[in-house]
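K.L.:
just a sequence and a predicted model for now, questions to come.
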Amino acid sequence: MPRYLFLCYHGKGHFNPCFQLARTLQQSHEVLFAGVQFFFKYITSQGFSYYPLKTVPFGLGLEEWMCEQQKRKPVYFHALKDRWNDELYNKREQELTKLLDTFEPDVILLDTHQTTDFIVLYPLLKSRKIRLALVHAMLTSVLTDNFPPVNSLVFPDDQAGITREINLLKQKKRNRLWKQKLRFLGMDDDTIIHRRVRKNKIPGRYIAAQQRFYGLVLDNLQEFIFLPREFDFKEARMYPNQHYVGFQVDYGRSEASNDAYTSVRTKILQRKALHKKLVYCAFGTVPIDDAQIFLSFIDNLIVALNDLNVILLLATSLDTNNIQYSDDIYILPYVPQLDVLQYSDVFITHGGLNSIKEAIDQAVPMLVYPGESVMDPPGNSTRVVYHQLGLRGDMKTDSPEDIHGKLHQLLTDGRFKKNVEALKQVNRSYSIDKAITLLSSLPPIE
């Protein structure tokens, strides 16, 4: 029975997109997920086997963080030594070798956020004839000329904006690497990566000339993108080795529930029966630095709901005891999102791709407030606006009147619902069987 190993970057947003593919493979193959120990309980609760790793990918600037976790002091001295001794690589190589000895996979599906693991794995892939493909849990962070970076708010027709954003990202990367070079006596992340590329004799065909802000861009490997092609900009380039497989939302995913949610759900459905509409708001994990901004936004949102004849269901773990709200507003620390979206009319989201995918799959228009600018929420929100699947706001500057206007438009203008429904139907044409067929015929690593 063929064996598939998923090597995922840490974060539910990287595991969840793989679940539907993994469940389908599991019907006739052995499947194993591997990642940091923190996600052991979550992955096993979804019905998958999990191999906890103690190491992290090298070349991503994690030396000092690892020293802090291991309580090795002074942190700077040990991090400097680790960079020069290739410590993260060596530990990663030992652990991944042990993993491959234990599970003996036929195919490895490697998250594009940890592509430096390909360097570690390459000698093993070649000698053991293990095939490998890349999986994109998110839109690509590779910088492409004349195309908006994924963490930007610019549209494809804004060439000046695109150039500005690309130059800004490249400058940030140069600054980061120069700081590392000075701090660690020449041993910055890129130097560490390319030193190991040479030592492991990675063929040049596998190393792309393109850049990303962190890590390595690989080439000439089959790539599977958990999106329909139609969600991206029409200007996006298509490559023969890239395969869009659709959203692949996993409705077999186990989501925790509780009596509080069950009670609220009953009340909301009763109110919806009286022709009220539900606005569902969830922003994922809000960094503590943004807590006050988010709480101020909640205040503005509650004011904005006046005369809209809606119910608000807000999911947040922040302390909202000081917030005043009416009977048609429900605030819970957690809700099972796949269930809530089935009866939502508008989804206010931070712009995480998995949340957007799930909303589209339930035909729910969105109001996106991009939660952070380092990763993909800004670019995701731009695509929502580009395809008229919803609107975008700015949490820091939107007034109650701004929020009211956007919600009113989403609730009354049928074009948004129609466009989301259309993309939902387009996505239905993507079959996971095609991805599995392609996986079964992956070329060997040479």
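P.N.:
Nice, I can see it. Numbers count the residues shown, from 1 in each chain.
K.L.:
going forward, measure contacts and count neighbours with C-alpha atoms only.
P.N.:
OK.
K.L.:
helices or strands next to the host helix or strand of Lys41 in the packing?
P.N.:
Using DSSP states H and E, Lys41 falls within helix 40-45. The elements that helix 40-45 packs onto, with contact taken as 3 or more Cα pairs under 8 Å, 6 or more residues apart in numbering; DSSP states H and E, are strand 49-53.
K.L.:
mind redoing it with 10 Å?
P.N.:
Identification of packing neighbours for helix 40-45 by 3 or more Cα pairs under 10 Å, 6 or more residues apart in numbering; DSSP states H and E yields helix 12-15, strand 30-36, strand 49-53.
K.L.:
return the most buried member of the ones you listed.
P.N.:
When the helices and strands packed on helix 40-45 are scored by mean count of other Cα atoms under 10 Å, the highest mean neighbour count falls to strand 30-36 (a mean of 21).
K.L.:
got the angle between that strand and strand 49-53?
P.N.:
Put simply, strand 30-36 runs at 30 degrees to strand 49-53, going by axes from the mean of the first three to the mean of the last three Cα atoms, to 10 degrees.
K.L.:
below is an additional structure, to be compared with the one above:
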Amino acid sequence: MSKGLFINLPSHGHINPTLGVVKELIERGEEVTYLLPEQFKEKVENVGARVKSYNCSLGIYKFADPGKIKDNILNYLKTFEALAEIVLNSEEKYDYIVYDQVLAMAELFGRKLHTPTVCSITTFVFDENFINNIKEAAMMYSDFDNRISCLLSEDNEIITIANRLRNQYNIELPPIKELIGTKGTISVVYTSKYFQPFSDRLDDTYKFVGPSIAYRKEQSNLSDIINKANGKRKVYISLGTVYNDSAEFYKKCFKAFESLDYEFIMSVGKDTSIKELGSIPKNFCVYNYVPQLEVLSKADAFISHAGMNSTNEALFFGVPTILVPQSVDQPFVAGRVAELGAGIALDNESITPELLRESLEKILKDDCYKNNIKKIKQSLREAGGYKTAANYIQGITKTA
């Protein structure tokens, strides 16, 4: 029996893809310890892992905000220092370490402990090829790199933490370029090679396993939601778990679709008060939460924030999508879907009810979107999901 250590940050989008993998490994007899913030403890314990909590205030979704970079670099280094204290001072020995791509410096734990590592990549592989070939990514990276380089060499608080890491653990902060496109002994990528841009330029240590579609304990019976659709075409609307406090967007959807003969299932998240949305059209069912996988399996169209997990899940079920990216990697995800003809990408800043209605009618009535999705859907399903990810993880312990 092998012992594995998973390390993650406080984000549903980064934790959820690993749950099926962890459950599968445990069912195969592996012992899994999972390091993550306390608020996600129950979610991971439900799949059988032993959880160790750590303090993390990392704000990854504003990481490139010019006004937040110093705070986020400090939080990133403090998070890494907290993890180093747990991992490097522990008497426990692990056969492999699985770390999230955002926590790229955790790969250093593997080097220090002579333990094989797995980088868990829940979005695209953002390596130098990706950055150099996509103008927007190159511009964002260049500005980000310049700001971080200045902070690492000039900011006293950051230098103090860097010195502690050097003195206590003999760890030198790597150049920012080493953190972009980081990879472990292998990297498990939760999409398909076909959907990944420039995948032909990646080496074979990147293992594309597709979305980790597995049972989630929080899912509920969908019958009451679907029954309200009265057999009509069903459109699912969700901005995910992070950028969902957007009453203005939801009201635009009401105005755009209230006269259409479709049924709309809208998930607004826990931070939005449904009462504050005002009058809800008769063809809308609005919830703070819905079981997304179940809804997507029945949906005819999806209006989404272009989060990677939600997008992969929609493509897995063959659902054409209107994408309204909010931040971080989402514009790149939306761009890739549009490039492959599987959906329509809209600009969140200039979106109107008229444009939303026109786009929805287009993806529902133009068969080209359904046809273009077929190849992506097939590639995602053939990638193998969480069972294949577990195979790759177990494989590195045999070759290490």
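P.N.:
That came through, no problem. What you are looking at is a predicted structure, and each value in this text was computed from that prediction instead of being measured.
K.L.:
about what we covered before: and of the helices and strands packed on helix 40-45 of the first structure, who's closest to Asp101 of the first structure?
P.N.:
The closest of those to Asp101 of the first structure is strand 49-53. By Cα to Cα, the value is 12.5 Å.
K.L.:
quick one on the thing from earlier: can you lay out the helices and strands packed on helix 40-45 of the first structure as JSON lines showing distance to His408 of the first structure?
P.N.:
Listed next are these as JSON lines, based on distance: least, Cα to Cα, whole Å:
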{"stretch": "helix 12-15", "distance to His408 of the first structure": "30"}
{"stretch": "strand 30-36", "distance to His408 of the first structure": "43"}
{"stretch": "strand 49-53", "distance to His408 of the first structure": "45"}
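K.L.:
to Ser254 of the first structure, which of those lies closest?
P.N.:
helix 12-15 (12.7 Å).
K.L.:
I'd guess Phe347 of the first structure is in a strand, am I close?
P.N.:
Yes: looking at Phe347 of the first structure with DSSP: H, G, I helix; E, B strand; the rest coil, it is inside a strand.
K.L.:
for the stretch 51-200 of the first structure, which segments count as helices?
P.N.:
For the stretch 51-200 of the first structure, applying DSSP state H, counting those that start in this stretch gives helices covering 63-69, 75-85, 87-103, 116-128, 159-183, 189-199.
K.L.:
what does the second one contact?
P.N.:
Spelled out, it's helix 75-85 of the first structure. Here helix 75-85 of the first structure makes contact (Cα atoms under 10 Å, 6 or more residues apart in numbering) with 58-59, 61-68, 72-73, 86-90, 183-189, 191-192.
K.L.:
hmm, which of those are the buried ones?
P.N.:
With neighbours counted by 16 or more other Cα atoms under 10 Å, the contacts of helix 75-85 of the first structure contain buried members at 58-59, 61-64, 66-68, 86-89, 184, 186-189, 192.
K.L.:
could you tell me how many residues sit around Ile176 of the second structure?
P.N.:
By the criterion of other Cα atoms under 10 Å, Ile176 of the second structure has 14 neighbours.
K.L.:
now swap in the one 3 residues further on and tell me
P.N.:
As a burial measure, the neighbour count of Leu179 of the second structure was computed by other Cα under 10 Å and equals 17.
K.L.:
which residues touch it?
P.N.:
Gln101, Val102, Leu103, Ala104, Met105, Glu107, Asp127, Leu173.
K.L.:
now do Gln388 of the first structure
P.N.:
Going by Cα under 10 Å, 6+ apart, Gln388 of the first structure touches Pro365, Met366, Thr382, Arg415, Phe416, Lys417, Lys418, Asn419, Val420.
K.L.:
tally of neighbours for the nearest residue to the fifth one once chain neighbours are set aside?
P.N.:
Computed as Cα to Cα, 6 or more residues apart in numbering, the closest residue to Phe416 of the first structure that is not its neighbour in sequence is Leu389, at 5.2 Å. Neighbourhood size, Leu389 of the first structure [other Cα under 10 Å]: 28.
K.L.:
and the aligned partner of Leu389 of the first structure in the second structure, how far is that from Asp366 of the second structure?
P.N.:
Correspondence of Leu389 of the first structure to the second structure, assessed by TM-score structural alignment: Ala342. According to Cα to Cα, to the nearest Å, Ala342 of the second structure and Asp366 of the second structure sit 11 Å apart.
K.L.:
before we move on, the earlier item: the helices and strands packed on helix 40-45 of the first structure: which one's closest to Asp290 of the first structure?
P.N.:
helix 12-15 (20.0 Å).
K.L.:
might one say that Pro37 of the second structure is in contact with His12?
P.N.:
No: Pro37 of the second structure lies out of contact with His12 (Cα atoms under 10 Å); the separation is 11.5 Å.
K.L.:
aligned against the second structure, show me the partner of Val346 of the first structure.
P.N.:
Matched by TM-score structural alignment, Val346 of the first structure corresponds to Ala301 in the second structure.
K.L.:
ok, and the closest non-adjacent residue to its match?
P.N.:
Closest to Ala301 of the second structure by Cα to Cα, 6+ apart is Val235, at 4.8 Å.
K.L.:
one more: Lys78 of the second structure?
P.N.:
Of all residues not flanking Lys78 of the second structure in the chain, Ile161 sits nearest, at 7.5 Å (Cα to Cα, 6+ apart).
K.L.:
out of the contacts of Leu179 of the second structure, which is nearest to Ser149 of the second structure?
P.N.:
The nearest member of the contacts of Leu179 of the second structure to Ser149 of the second structure, counting by Cα to Cα, is Leu173 at 11.3 Å.
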